[in-house]
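> Need coordinates for the following:
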Amino acid sequence: MKPRGLRAVGPLWQAAAVLIALGVLVPVLSLAWLALGEDLSHWSHLVRHVLPDAARNTAVLLVGVGVLVLVVGTGCAWLVTAYEFPGRRVLHWALLLPLAMPAYIVAFAYLDLLHPIGPVQGALRALLGYDSPRQWRLPDLRSMGGAIFVLGFVLYPYVYITARAMFMTQPAYLLEAARSLGEGRWGAFRRVALPLARPALAIGVSLALLETLNDIGASEFLGVNTLTVAVYTTWITRSNLPGAAQIACAMLLLVVALVLVERHGRRRQRFGSVQRMRPIGPLRLRGPLAWATTAVVASPVLIGFIAPAAYLVWETAKRLRLGQGVSDALLASLGNTLMLALGVTALAVAAGLIVAWSARQGAAGGGMRWPARLSMLGYAVPGTVLAIGLLTPGLAADAGIAQVLGLPGLPLMDLGAVLVVACIIRFLAMPVGGIEAGLARIPPALEQASRLLGENPGGTLRRVHLPLLRPAIAAGALLVFVDTMKELPATLLLRPANFDTLATWLYAEAARGTYEEGAIAALGIVLAGLLPVILLARTQLAQERPAPSAPDATHPA
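Predicted structure coming up:
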């Protein structure tokens, strides 16, 4: 027999979770309706003149970034796991630092650093004895190769994290058996460790490619016309919203393919209770080989974080040293960014708590759990696709509000409500996943005891679970806050008039070619982005501390 409170409160939690999950589907359904509601002439024009070039560029970019992140992420993960060399203890967490750098900021920094008359090429020409860029210059960064270079060295941590976690859980006896059968260290890695890590590698590469597909700033800065850039230019430059919606539908096919790859990789993961196995012991390297390994592992950190971060600090200090200070418009953009990030964080965490708690109640009572799975769909949808999908419902809601309340203009669009909804849908997966993981660690006996004492689900959540969920909620809130600060595509397309965030300010400065004040905005975004990276590094360090011996342990198989 169910307690009395469950009949009163349980359906309300379930209904709220269903509404939130269905809200995630609104932009996808609206996008399909908008794309299919137009005549076929738009489709024929896109197929002949727009999609071939954009799709080809997107495919080449995805393949190039996928190969680069796979090689760099897997190689660094194996080196810091299997070998001991100078600086290893620092590099194993420093390799996460590029996560704090949005790709458009790295592209912004390298466009100035690697300019033909910039500091890097100037120093190289002086070293080689050349006097001008006409005599010698590096290949132009504004190219497909430049985009692959920038995005690859920003996104490789997705593969590094998953690969390192898998290598750390592989028992040492497997490699020792391969060595006893005549394989060298490289052969044991290639024929034993790497095949076992394939599911983790598939997940990491899929996440990196989803971020590549979502990127608009780096691709446009570097002159690569991807599907995402084509959506933006078709909508904003050519004022062709149906055409942009049709390109966005083509992007959704790529998203579905990448999600299927990620799910296929996750399908291979299993968990079992087995005797604790001895992990891989790192082999100590000595002499020049050890220092060469240090240089190889440090290179991605230097390229993906240290060099662009040092550039931003230098440009910011130079501007402040010259007494130019920070403009009022940039301070207003900072205020807008914080206001938007705080609002999205509060609403996304509240929605995530409702969905995760409803899933917990559904699991306990045999109810539905699909709203929690559906609510995570938004993270896979690029920001440009979300923006187009939400525009039509937003305009319809504005028309209804104007008719009922007699308000002029577009109240929801002008107040930024549509932008807030887009960011909530985009990042709802973070609090849902984090809170679900936190709830899974809480023994059901605590909830059962609370219910036997007369508490309903709401009271049990408030008095028992919320105090225990504070770390999970704080971590999810931090991730949503920082990602909202970094979000460019949806903010660029849905922001109200005369409303700039740090990301859109930086985009405008880069488009004008004025790097000095844009560096200040970029540095602020990077400093905020360091917070979740520090949290992730601390988590990784905690996982590597020796655990107390126990007869049994549960680890990925």
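
> Please count neighbours and contacts with C-alpha atoms only from this point.
OK.

> okay but residue 265 is in contact with residue 200, surely?
Yes - the pair residue 265 / residue 200 is scored as a contact, 6.7 Å apart, by C-alpha atoms under 8 Å.

> okay, and the common contacts of those two?
Overlap of the contact sets of residue 265 and residue 200 (by C-alpha atoms under 8 Å, 6 or more residues apart in numbering) is empty.

> this one as well, want them side by side:
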Amino acid sequence: MTDRVDTLSLGPGRPGLRRKDGAWAVGMLACLVAAACALPMLAVALAAVLGGTDTVTHLAQTVLPRYTATTAALVGLVSLGTFAIGVGAAWLVTMTRFPGVKLFEVALVLPLAFPAYVLAYAYTSVLDHPGIVQSTLRDVTGWGPRDYWFPEIRSLGGAATMLVLVLYPYVYLLARAAFLQQSATTFLAARALGSSAWRAFFRVSLPLARPAIAAGVLLTVMETIADFGTVAYFGVQTFATGIYTSWFAMADRAGAAQLALCLLSFALLLAFLERAQRGRAQYHDASRRQQRMDPARLHGPAAGLAIFLCSVPVVFGALVPIVVLFSMGIGSQQDLLSPRYLGFITNSLTLASVAAAVTLAAAICVGFYRRLRPGQPARGAAYIARLGYAVPGGVIAVGLIVPFAAFDNALDAWMQARFGIRTGLLVTGSIWLLVLAYMVRFLAAALGAYEGGQSMVAANMDAAARSLGQGPVGTLRRVHLPILAPSLLTALLIVFVDVMKELPATLIMRPFNFDTLAVQAYRLASDERLDGAAVPSLVIVAMGLLPVILICRQVGRQT
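Model (predicted):
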């Protein structure tokens, strides 16, 4: 009924009316947004094909096997870790009651505010050879550096641990929502047939929540293959670090494009799998009796174990990093009020604000067009717009620089030959191209928040607005946007914070002498000045707490 009301209200047989009332303009803008999202992927594929076989043969004989094995191992470790922590914590806070459970329901989301590279800086300062842990161990035991073994933080396992600690909330939030929506009838039926609580969980509750859990794990995998700051700092060679090394250290544009194509193919495969499994998620309670599960009350050792298990990810994913970063920052002699740091903060806020506004506007165009014209073109535009989230920032950076650098060079050559004027690089290296990269990367997050709120706007409200003389743009401005204000604010904050934390695209595409807090933290950490890196890292974390607080409030309302 929704589709029919929207289509009829636009007058499908009157194309002139479409142009007059603004629907045509909305459709054109949505298609332009989809084209902008598809451009970097097409450019990477074209640049990789035109790079010749010599480069790809050399890559296959040298670094490609290592990048593939390391990236696969990192993805496997992070998937297992986020699944275990996210599902386990979600089950405990949903299906059991113990002291402090309400606090843990919210606190388990807090690590989502931290970029993984910030945790890497904090734990390296604590666990590395000169850190407080090993120094205290040597002082207490009298051992020398070669007299004991200690886990190496700068390793594949260390990088996986950092990523698990900040990414498990994706799985936790989706698994918790799935457990809350389950009816108790199937679980109680399994118990009545003789299954223990653990057996009923593994045989009934877990399979019913599988689509949500799989979606959460796939989100963590996409974030893992996109990560650059953590793996680069720990010296773990993945596709993300290989792209950056080929582009800058080796000046091998063809090699970077071909590595980006490999990573892009893997990311798009994951996006396809996530969409396919979500499309098959058809679970129904045949009894139609949605009886909420009565949580089991834990006492004694069982309650203590539940508190310990829920405390571990919160302590190591949020509390310890904050304490360590504060202690590092106090003696770092980094002045946040100095003109230099105020410049970093201003640059970060400017980029994040502009990118958030542009991305939100693009999400409104795509989402509203899909509501106006719920056909194949609108669905295709929305699908392409969402693909950017599965594409790492380094791949998007390469995919945008290649075509726009070619455009700038061609324009410069034409202007010089025709008028004797050198135009230089007009687009490449500009803030607007970087903003475009952010829009492509984070449009899916804004679009999801917008469409989630839009689903609450009934179709008869559109019909009523049209009957009062409002066109599509007027309906959007006077009806939709006021109702969707909370969803729009959430989308704006999510993109704002994601841009504040984003590193690889910023490193590759930022204008000359235009550094952000993330770039400054990365530069100081690369120079082993971890105390200095703590200061910009704390500012990034403080900014990240804003959307997390909103998420925590939403979690609190669901209970």
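
> residues contacting residue 320 of structure 2?
Under the criterion of C-alpha under 8 Å, 6+ apart, residue 320 of structure 2 has no neighbours.

> Within the helices and strands, which one has it?
Using DSSP states H and E, residue 320 of structure 2 sits within helix 320-330.

> Where does that helix end up in structure 1?
Per TM-score structural alignment, the counterpart of helix 320-330 of structure 2 in structure 1 is residues 307-317.

> For the stretch 101-250 of structure 1, just list every one of the strands.
Counting by DSSP state E, counting those that start in this stretch, the stretch 101-250 of structure 1 has no strands to list.

> for it, what spans make up the helices?
For the stretch 101-250 of structure 1, the helices defined by DSSP state H, counting those that start in this stretch cover 103-113, 119-128, 144-169, 172-180, 185-188, 194-196, 198-214, 217-221, 227-232, 241-267.

> from these, which stretch is densest packed?
Highest mean neighbour count among the helices of the stretch 101-250 of structure 1 (mean count of other C-alpha atoms under 10 Å): helix 227-232, with a mean of 26.

> how close does that one sit to structure 2?
Compared with structure 2 after fitting, helix 227-232 of structure 1 deviates on average by 0.8 Å (mean C-alpha distance after the TM-score superposition for structure 1).

> Would you check the span in structure 2 matched by that helix?
The alignment of helix 227-232 of structure 1 onto structure 2 (TM-score structural alignment) spans residues 239-244.

> mind checking how far that stretch is from the chain centre?
How far stretch 239-244 of structure 2 lies from its chain's middle: 18 Å, per C-alpha atoms, centre = their mean, to the nearest Å.

> Just to check, residue 158 of structure 1 is in contact with residue 205?
Yes - assessed by C-alpha under 8 Å, residue 158 of structure 1 is found in contact with residue 205 at 7.0 Å.

> against structure 1, where does stretch 179-198 of structure 2 fall?
Mapped onto structure 1 using TM-score structural alignment, stretch 179-198 of structure 2 spans residues 167-186.

> The lengthiest helix in structure 1: what's the following helix or strand?
Counting residues, the longest helix found in structure 1 (DSSP state H) is helix 328-365. Where DSSP H and E defines the elements, the next helix or strand beyond helix 328-365 of structure 1 is helix 370-375.

> Give me the contact list for stretch 363-382 of structure 1.
Contact partners of stretch 363-382 of structure 1, identified using C-alpha under 8 Å, 6+ apart, comprise 17-18, 20-22, 24, 210, 213-214, 252, 255, 259, 355-356, 358-359, 361-362, 425-429, 432.

> Residue 452 of structure 2 and residue 231 of structure 2, how far apart?
Going from residue 452 of structure 2 to residue 231 of structure 2 by C-alpha to C-alpha, to the nearest Å gives 34 Å.

> Nearest the middle, which residue of structure 2 would you pick?
In structure 2, the residue lying closest to the centroid (C-alpha atoms, centre = their mean) is residue 223, at 5.8 Å.

> Give the equivalent position in structure 1 for it.
Applying TM-score structural alignment, one finds that residue 223 of structure 2 aligns to residue 211 in structure 1.

> who touches its match in this structure?
With contacts defined as C-alpha under 8 Å, 6+ apart, residue 211 of structure 1 is in contact with residue 155.

> Next: the one 3 residues further on.
With contact set as C-alpha under 8 Å, 6+ apart, residue 214 of structure 1 has these partners: 228, 381-384, 489.

> And residue 264 of structure 1, by the same measure?
By C-alpha under 8 Å, 6+ apart, the contact list for residue 264 of structure 1 reads residue 199.

> How much space separates the aligned residue in structure 2 for it from residue 270 of structure 2?
In structure 2, residue 264 of structure 1 lines up with residue 276, judged by TM-score structural alignment. Residue 276 of structure 2 is 10 Å from residue 270 of structure 2, where distance means C-alpha to C-alpha.

> Check residue 361 of structure 2 too.
Per C-alpha to C-alpha, residue 361 of structure 2 is found 27 Å from residue 270 of structure 2.

> One more: residue 518 of structure 2?
Using C-alpha to C-alpha, we find residue 518 of structure 2 at a distance of 27 Å from residue 270 of structure 2.
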